[in-house]
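# heads up, no residue letters with this:
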């Protein structure tokens, strides 16, 4: 898997990048201090490899990224996939001897960063290299593939002249305890990690049967159902089918899935809502159910969901 590079992306509007140069002095990010005498010049001391970022302090981590790549984990406690991914990501970063750090950002509490980093779903993982954000992935990623991505991040950073190292200050580098998931949630996540989506769907379905108000399970079922539908399909085939028959509900649903998985939430909603009035009752039910699944994946309080829900209500009533 190659690292997606998006040079046009930036954080302006979330934080000010205008004062950054390609090589900054060692930053004082989140309690960091200059390395002790005798340390390598590209070494900076930090309290932990896992730092907490927010709308107010994120500029410090942009500065830090001029010395070492900063992996930004935009997470939400509302997403089982996100909750389970974070400790895996932290463990893998910890294997790189201070050549990577993680900044965790709660997307529910930091709207500026969500907008600036274009985080349309959780988890969204971005890397900062020399102050520039580059998207890595969204959603679930197998651990072996994630390890490969992080290795490529370090290579890309070195090629850009960002090859520093952080030194953790004493005992502050204790690994964060991995959050315990309910048994069926854990079963579902383990199945997702090995791409056994049918087992994950069954686990979430069982959890919802036992606890109908478990919103995390409802959202998890919607997420893994999306992964299952896309598994084995190719982008070219899906888009070609939709272009060949603009009236095909199956093709429209496939491309909407593709749009949503790529973070193009508005495109996914617009495609299905524009098609909705032309459909017979059975196909309307199919499309409505798919849109409701999307609401769970994106987050029912997200402004894009609120807007799409209003449009859907107008079409229904």
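Structure's in. What do you need? Please read these numbers as outputs of a predicted model, since none were measured by experiment. Residues are numbered from 1 along each chain as shown.
# from here on, contacts and neighbour counts on C-alpha atoms
OK.
# gap between stretch 144-154 and the chain center?
15 Å (C-alpha atoms, centre = their mean, to the nearest Å).
# how about residue 92: what's its closest non-neighbour residue?
residue 147 (6.5 Å; C-alpha to C-alpha, 6 or more residues apart in numbering).
# the one you found: how many residues sit nearby?
18 (other C-alpha atoms under 10 Å).
# could you work out the end-to-end span of stretch 208-220 for me?
Stretch 208-220 has its terminal residues 10 Å apart, counting by C-alpha to C-alpha, to the nearest Å.
# what helices or strands is the helix or strand that contains residue 71 leaning on?
If you go by DSSP states H and E, residue 71 is part of strand 70-75. If contacts are counted by 3 or more C-alpha pairs under 8 Å, 6 or more residues apart in numbering; DSSP states H and E, strand 70-75 sits against helix 58-64, helix 80-93, strand 101-106, strand 124-129.
# counting by contacts, list what the second one packs against.
This means helix 80-93. strand 70-75, strand 101-106, helix 143-159, helix 183-193, helix 215-230.
# how about a cut-off of 10 Å?
strand 50-52, strand 70-75, strand 101-106, strand 124-129, helix 143-159, helix 183-193, helix 215-230 (3 or more C-alpha pairs under 10 Å, 6 or more residues apart in numbering; DSSP states H and E).
# need the ones you listed in a markdown table with distance to residue 255, can you?
A markdown table is the format used below for the helices and strands packed on helix 80-93 (distance: least, C-alpha to C-alpha, whole Å):
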| stretch | distance to residue 255 |
| --- | --- |
| strand 50-52 | 36 |
| strand 70-75 | 25 |
| strand 101-106 | 29 |
| strand 124-129 | 21 |
| helix 143-159 | 25 |
| helix 183-193 | 22 |
| helix 215-230 | 10 |
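# take this one as well and set it beside the first:
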């Protein structure tokens, strides 16, 4: 889970020591043997990052996604990682740490693969199976999956853990491309670009002012509404400890403030559906001002995700059922 005390800034460089993954000197050839040849299957490790894609359950890129080719979604393993680092000198690479047993990974991976195709080679998606590549997981300090981090110019930058709404993943990707000096399409509204930049660098006051200015002029701007909701979310969790917040909520299910903070922590940690269910359940057990406060809190979390998030649609139905 992401620590809610962390600001939205993603560009902390040098936090990962990649020297442990440098290739070692080749072993000397073994002496001729008269024993029977090995019956083990040949290694499928690629020698370059343009090998087979790593979509879960298959050997290649996700089928049917426009723009996804063997060169936009690649399988990353310990054998080819040096080549991946070299590739990152010219093209940013997002590493998606996943496992076949991880259900949230199966939600995030299709979104990342779709975006990799949409951006058409301006960045590459590297799939890392943590079970098959434990050294990579250790070096990148993977504590929970799915986890996404970027490699720019051979160096890692901070990423995120958990499943985020597509709009926030786009923000992250665009920020990575900007840090790498890669030109991206100009946004339709430069005011939104300025607001998003402030949010991603942790300047919450500037981000709030920018989003409010957009909403004053364009009240129906969903992106600005989502951005403002994110600012409010980061403010609410400022100084909170994730484990403590969740433990307090677990100890007292009827503590309204504790449940609201726990829901915020879960959203930050990529567990939005769990957060929505927590608050819907609380609405069923409360009344009056408490119930209205929880309802408004839940609506603010819906705004963070945006109206197109499928989890929001399901949670809105559950909210309506709880209220009426």
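Yes, it's here. The structure presented is a predicted model; accordingly, all values stated were derived computationally and were not measured.
# re earlier: mean neighbour count, the helices and strands packed on helix 80-93 of structure 1: which tops it?
When you average the neighbours per residue for each of the helices and strands packed on helix 80-93 of structure 1 (mean count of other C-alpha atoms under 10 Å), strand 70-75 leads with a mean of 27.
# tally up the residues packed near the aligned residue in structure 1 for residue 240 of structure 2, please.
Counting by TM-score structural alignment, residue 240 of structure 2 lines up with residue 233 in structure 1. Per other C-alpha under 10 Å, the neighbour tally for residue 233 of structure 1 reads 12.
# and stretch 257-264 of structure 2, how far from structure 1 on average?
The superposed stretch 257-264 of structure 2 is, by mean C-alpha distance after the TM-score superposition for structure 1, a mean 0.6 Å from where its aligned residues fall in structure 1.
# where does that stretch end up in structure 1?
Using TM-score structural alignment, stretch 257-264 of structure 2 pairs with 250-257 in structure 1.
# from the rest of the structure, what touches that stretch?
Contact with stretch 250-257 of structure 1 is made by 226-227, 229-230, 233, 235, 237-246, 249, 258-259, 261-262, 264-272, 275, 283, 286-287, 290-291, 294, as judged by C-alpha atoms under 10 Å, 6 or more residues apart in numbering.
# picking that back up, isn't the residue nearest to residue 92 of structure 1 right next to residue 154, touching?
No: applying C-alpha atoms under 10 Å, one finds residue 147 of structure 1 not in contact with residue 154, separated by 11.1 Å.
# which residues do those two both contact?
Joint contacts of residue 147 of structure 1 and residue 154 (C-alpha under 10 Å, 6+ apart) do not exist.
# which residue ranges of the stretch 151-300 of structure 2 form strands?
Using DSSP state E, counting those that start in this stretch, the strands of the stretch 151-300 of structure 2 run over residues 155-161.
# before we move on, back to that, need the helices and strands packed on strand 70-75 of structure 1 in TSV with distance to residue 191 of structure 1, can you?
Formatted as TSV, those follow (distance: least, C-alpha to C-alpha, whole Å):
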stretch	distance to residue 191 of structure 1
helix 58-64	34
helix 80-93	11
strand 101-106	25
strand 124-129	20
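# of those, give the one that comes closest to residue 175 of structure 1.
When those are compared for distance to residue 175 of structure 1 using C-alpha to C-alpha, the nearest one is helix 80-93, at 7.8 Å.
# most centrally placed residue in structure 1?
residue 124 (1.2 Å; C-alpha atoms, centre = their mean).
# ok, now which ones touch the nearest residue to it once chain neighbours are set aside?
The spatial neighbour of residue 124 of structure 1 that comes closest, neighbours along the chain excluded (C-alpha to C-alpha, 6+ apart), is residue 138 at 4.4 Å. Residue 138 of structure 1 makes contacts with 73-74, 82, 119-126, 261-263, as judged by C-alpha under 10 Å, 6+ apart.
# any idea which helix is longest in structure 2?
helix 288-305 (DSSP state H).
# any idea how far residue 274 of structure 1 lies from residue 266 of structure 1?
For residue 274 of structure 1 relative to residue 266 of structure 1 (C-alpha to C-alpha), the value is 12 Å.
# neighbour-wise, which of those two wins?
Neighbour count, other C-alpha under 10 Å: between residue 274 of structure 1 and residue 266, residue 266 has more, with 16 against 11.
# aligned counterpart of the more buried one in structure 2, please.
Residue 266 of structure 1 maps onto residue 273 in structure 2, by TM-score structural alignment.
# residues touching the nearest residue to that match once chain neighbours are set aside, list them.
Excluding the flanking residues, the one nearest residue 273 of structure 2 by C-alpha to C-alpha, 6+ apart is residue 311, at 6.3 Å. Residue 311 of structure 2 is in contact with 165, 272, 273, 276, 302, 305, counting by C-alpha under 10 Å, 6+ apart.
# likewise residue 147 of structure 1?
Per C-alpha under 10 Å, 6+ apart, neighbours of residue 147 of structure 1: 88, 89, 91, 92, 93, 95, 141, 153.
# for the fifth one, which non-adjacent residue is spatially closest?
Right, the one you point to is residue 93 of structure 1. Residue 93 of structure 1's closest residue in space is residue 100 (C-alpha to C-alpha, 6+ apart), at 6.1 Å.
# any idea which helix or strand carries the residue nearest to residue 276 of structure 2 when sequence neighbours are not counted?
In space, and not counting its chain neighbours, residue 276 of structure 2 is closest to residue 315: 6.2 Å by C-alpha to C-alpha, 6+ apart. Element membership for residue 315 of structure 2, per DSSP H and E: helix 310-323.
# buried stuff in that helix?
Neighbour counts over helix 310-323 of structure 2 (16 or more other C-alpha atoms under 10 Å) mark 312, 315, 316, 319 as buried.
# and for stretch 85-98 of structure 1?
85, 86, 87, 88, 89, 90, 92, 93, 94, 98.
# from residue 20 of structure 1, how far out is the third one?
Read that as residue 87 of structure 1. Counting by C-alpha to C-alpha, the gap from residue 87 of structure 1 to residue 20 of structure 1 is 31 Å.
# ditto for residue 57 of structure 1
Following C-alpha to C-alpha, the distance that separates residue 57 of structure 1 from residue 20 of structure 1 is 15 Å.
# dump the contacts of residue 311 of structure 2 into a markdown table; add distance to residue 104 of structure 2 as well.
Converted to a markdown table, these look like this (distance: C-alpha to C-alpha, whole Å):
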| residue | distance to residue 104 of structure 2 |
| --- | --- |
| 165 | 12 |
| 272 | 11 |
| 273 | 11 |
| 276 | 16 |
| 302 | 19 |
| 305 | 16 |
